[in-house]
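Q: what follows is a protein structure lacking sequence information:
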């Protein structure tokens, strides 16, 4: 297993997941819900930044690897799934929305693995729609973890509950659209392999 700075950052992202979950299991006498929300949102934001930074460094330092390409999406999916489950448990997200997002991740991961097995992985490479969906998720989730107004420059407040929910519903819609797009790209291979 190679170990370099990009892979270290990916492992750091995985290590941060139990911290985001665990903070909500602290007794309220030790940490109030408001403080739990702030800490969880900060940890998630840090983890999301490592997601961008590890890919940037891997390309910049020419430290891309097969293991890194495998571990990075696993870390992302673990992080998003864990936080979506927390949001459902806190009644800040409908379970159906979480199921759509997590279900799509499982389905597309399986599709990519199968396409790689048949030698056509380039047909389902990440595209703009999938990247935009990820950006919406990575902004929405810390907002829903924070779950309180954020004052900007002391005069403008952002309602993170409303904006976070809107962005996550948009992410769910983009999730469905991107899944259909990937299925359309993969369909010729699926049809050819299943018709034999």
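A: Perfect, thanks for sending it. From a predicted model like this one, the values you see are computed outputs, not experimental measurements.

Q: all contacts plus neighbour counts: C-alpha atoms, from now on.
A: Will do.

Q: what's the longest helix in the protein?
A: In the chain, taking DSSP state H as the definition, the longest helix is helix 160-194.

Q: so what's the gap between it and the chain middle?
A: Distance of helix 160-194 from its chain centroid, counting by C-alpha atoms, centre = their mean, to the nearest Å, is 14 Å.

Q: so where do the helices sit in this protein?
A: 5-22, 33-60, 66-89, 95-117, 128-146, 160-194.

Q: ok, the closest residue in space to residue 148 that isn't next to it in sequence to residue 186 distance?
A: Excluding its sequence neighbours, the residue lying closest to residue 148 (C-alpha to C-alpha, 6 or more residues apart in numbering) is residue 160, at 5.9 Å. Noted for residue 160: a distance of 37 Å to residue 186, by C-alpha to C-alpha, to the nearest Å.

Q: equivalent analysis for residue 138, please.
A: Residue 138 is 27 Å from residue 186, by C-alpha to C-alpha.

Q: before we move on, back to that, in JSON lines, list the helices of the chain along with mean neighbour count and distance to residue 152.
A: Shown next, in JSON lines, are these (neighbours: other C-alpha atoms under 10 Å; distance: least, C-alpha to C-alpha, whole Å):
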{"stretch": "helix 5-22", "mean neighbour count": "18", "distance to residue 152": "25"}
{"stretch": "helix 33-60", "mean neighbour count": "18", "distance to residue 152": "16"}
{"stretch": "helix 66-89", "mean neighbour count": "17", "distance to residue 152": "24"}
{"stretch": "helix 95-117", "mean neighbour count": "16", "distance to residue 152": "29"}
{"stretch": "helix 128-146", "mean neighbour count": "20", "distance to residue 152": "14"}
{"stretch": "helix 160-194", "mean neighbour count": "17", "distance to residue 152": "12"}
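
Q: try this one next to it:
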């Protein structure tokens, strides 16, 4: 199912660039449902693999990052929001890679703010795509969309700072200390 999400990404981009938001929205929902089903099946069948452990979050991040890029390209997301999202993700990836490569730290569970950040991103992208599909022109929905984008812009650097703080504490503290959330 993770491979299905990866397979969906280029078609999602093609549909958005072609202005086919209904199909793009359907693909995005399919990716979300497959992610949820993948997680439920893995827990239910108690089948967790090392490949899945790494590939699943990569697929999720690629899906979200690609959507931020393409929706910024077509003018639906302000550039500053995408820059903040990518800066956060690049910084975390760089730090995690360095710590993993040096053997300093190998447990990179997401923080509570990191999970909140991802949730707000998913909801924000869903609302933005839904606006294009349903073309409501609703000022209320536009306010929700703008609020979500501002929330994403705020949570990205704050969750990156929390992640850095947790890493610093874990490196300098006892080995058994764990990430909150």
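A: Looks like it came in fine. None of these values were measured; they are calculated from a predicted model.

Q: tell me the contacts of the residue nearest to residue 148 of structure 1?
A: 143, 144, 146, 147, 148, 149, 150 (C-alpha atoms under 8 Å, 6 or more residues apart in numbering).

Q: got it, and residue 22 of structure 2?
A: With contact taken as C-alpha under 8 Å, 6+ apart, residue 22 of structure 2 is in contact with 132, 133.

Q: just give me the match in structure 2 for residue 108 of structure 1.
A: Matched across to structure 2, residue 108 of structure 1 falls on residue 92, judged by TM-score structural alignment.

Q: in this structure that match contacts residue 160, no?
A: Yes: using C-alpha atoms under 8 Å, residue 92 of structure 2 is in contact with residue 160, at 6.9 Å.

Q: and stretch 78-87 of structure 1, which stretch of structure 2?
A: Residue span in structure 2 matched to stretch 78-87 of structure 1, by TM-score structural alignment: 62-71.

Q: what of stretch 164-184 of structure 1?
A: Counting by TM-score structural alignment, stretch 164-184 of structure 1 corresponds to 145-165 in structure 2.

Q: give me the mean deviation of the matching stretch from structure 1.
A: After superposition onto structure 1, the average distance of stretch 145-165 of structure 2 to its aligned residues comes to 1.5 Å, using mean C-alpha distance after the TM-score superposition for structure 1.

Q: contacts for that stretch next, please.
A: 77, 80-81, 84-85, 88-89, 91-92, 110-111, 113-114, 116-117, 120-121, 123-124, 127-128.

Q: separation between the match of residue 108 of structure 1 and residue 139 of structure 2?
A: Distance from residue 92 of structure 2 to residue 139 of structure 2, by C-alpha to C-alpha: 36 Å.

Q: try residue 120 of structure 2
A: 20 Å.

Q: what does residue 53 of structure 2 give?
A: For residue 53 of structure 2 relative to residue 139 of structure 2 (C-alpha to C-alpha), the value is 41 Å.

Q: can you check residue 130 of structure 2 too?
A: 14 Å.

Q: what do you get for residue 78 of structure 2?
A: In terms of C-alpha to C-alpha, residue 78 of structure 2 sits 18 Å off from residue 139 of structure 2.

Q: more neighbours, these two?
A: For residue 78 of structure 2 and residue 139, the more surrounded residue by other C-alpha atoms under 10 Å is residue 78, and the numbers stand at 17 against 9.

Q: wait, what's in contact with the closest residue to the more buried one other than its chain neighbours?
A: Among residues not flanking residue 78 of structure 2 along the chain, residue 72 sits closest, at 6.0 Å (C-alpha to C-alpha, 6+ apart). Residue 72 of structure 2 is in contact with 78, 79, 82, counting by C-alpha under 8 Å, 6+ apart.

Q: still touching in structure 1? Go through the residues you listed.
A: Retained in structure 1: 78, 79, 82, out of the contacts of residue 72 of structure 2 (criterion both residues aligned by TM-score structural alignment, their matches' C-alpha atoms under 8 Å).

Q: isn't residue 130 of structure 2 right up against residue 24?
A: No: using C-alpha under 8 Å, residue 130 of structure 2 makes no contact with residue 24, being 10.0 Å away.

Q: superposed on structure 1, where does stretch 9-17 of structure 2 end up, distance-wise?
A: Here the mean offset of stretch 9-17 of structure 2 against structure 1 after fitting is 1.5 Å, by mean C-alpha distance after the TM-score superposition for structure 1.

Q: next up, the contacts around residue 85 of structure 2.
A: 152, 153, 156, 157.

Q: switch to 7 Å and redo it
A: Residue 85 of structure 2 makes contact with residue 156, according to C-alpha atoms under 7 Å, 6 or more residues apart in numbering.

Q: swap in residue 143 of structure 1?
A: 160, 161, 164.

Q: that one maps to what in structure 2?
A: Match for residue 143 of structure 1 (TM-score structural alignment): residue 127.

Q: measure that match to residue 35 of structure 2 for me?
A: 19 Å.

Q: which residue in structure 2 aligns with residue 128 of structure 1?
A: By TM-score structural alignment, residue 128 of structure 1 lines up with residue 112 in structure 2.
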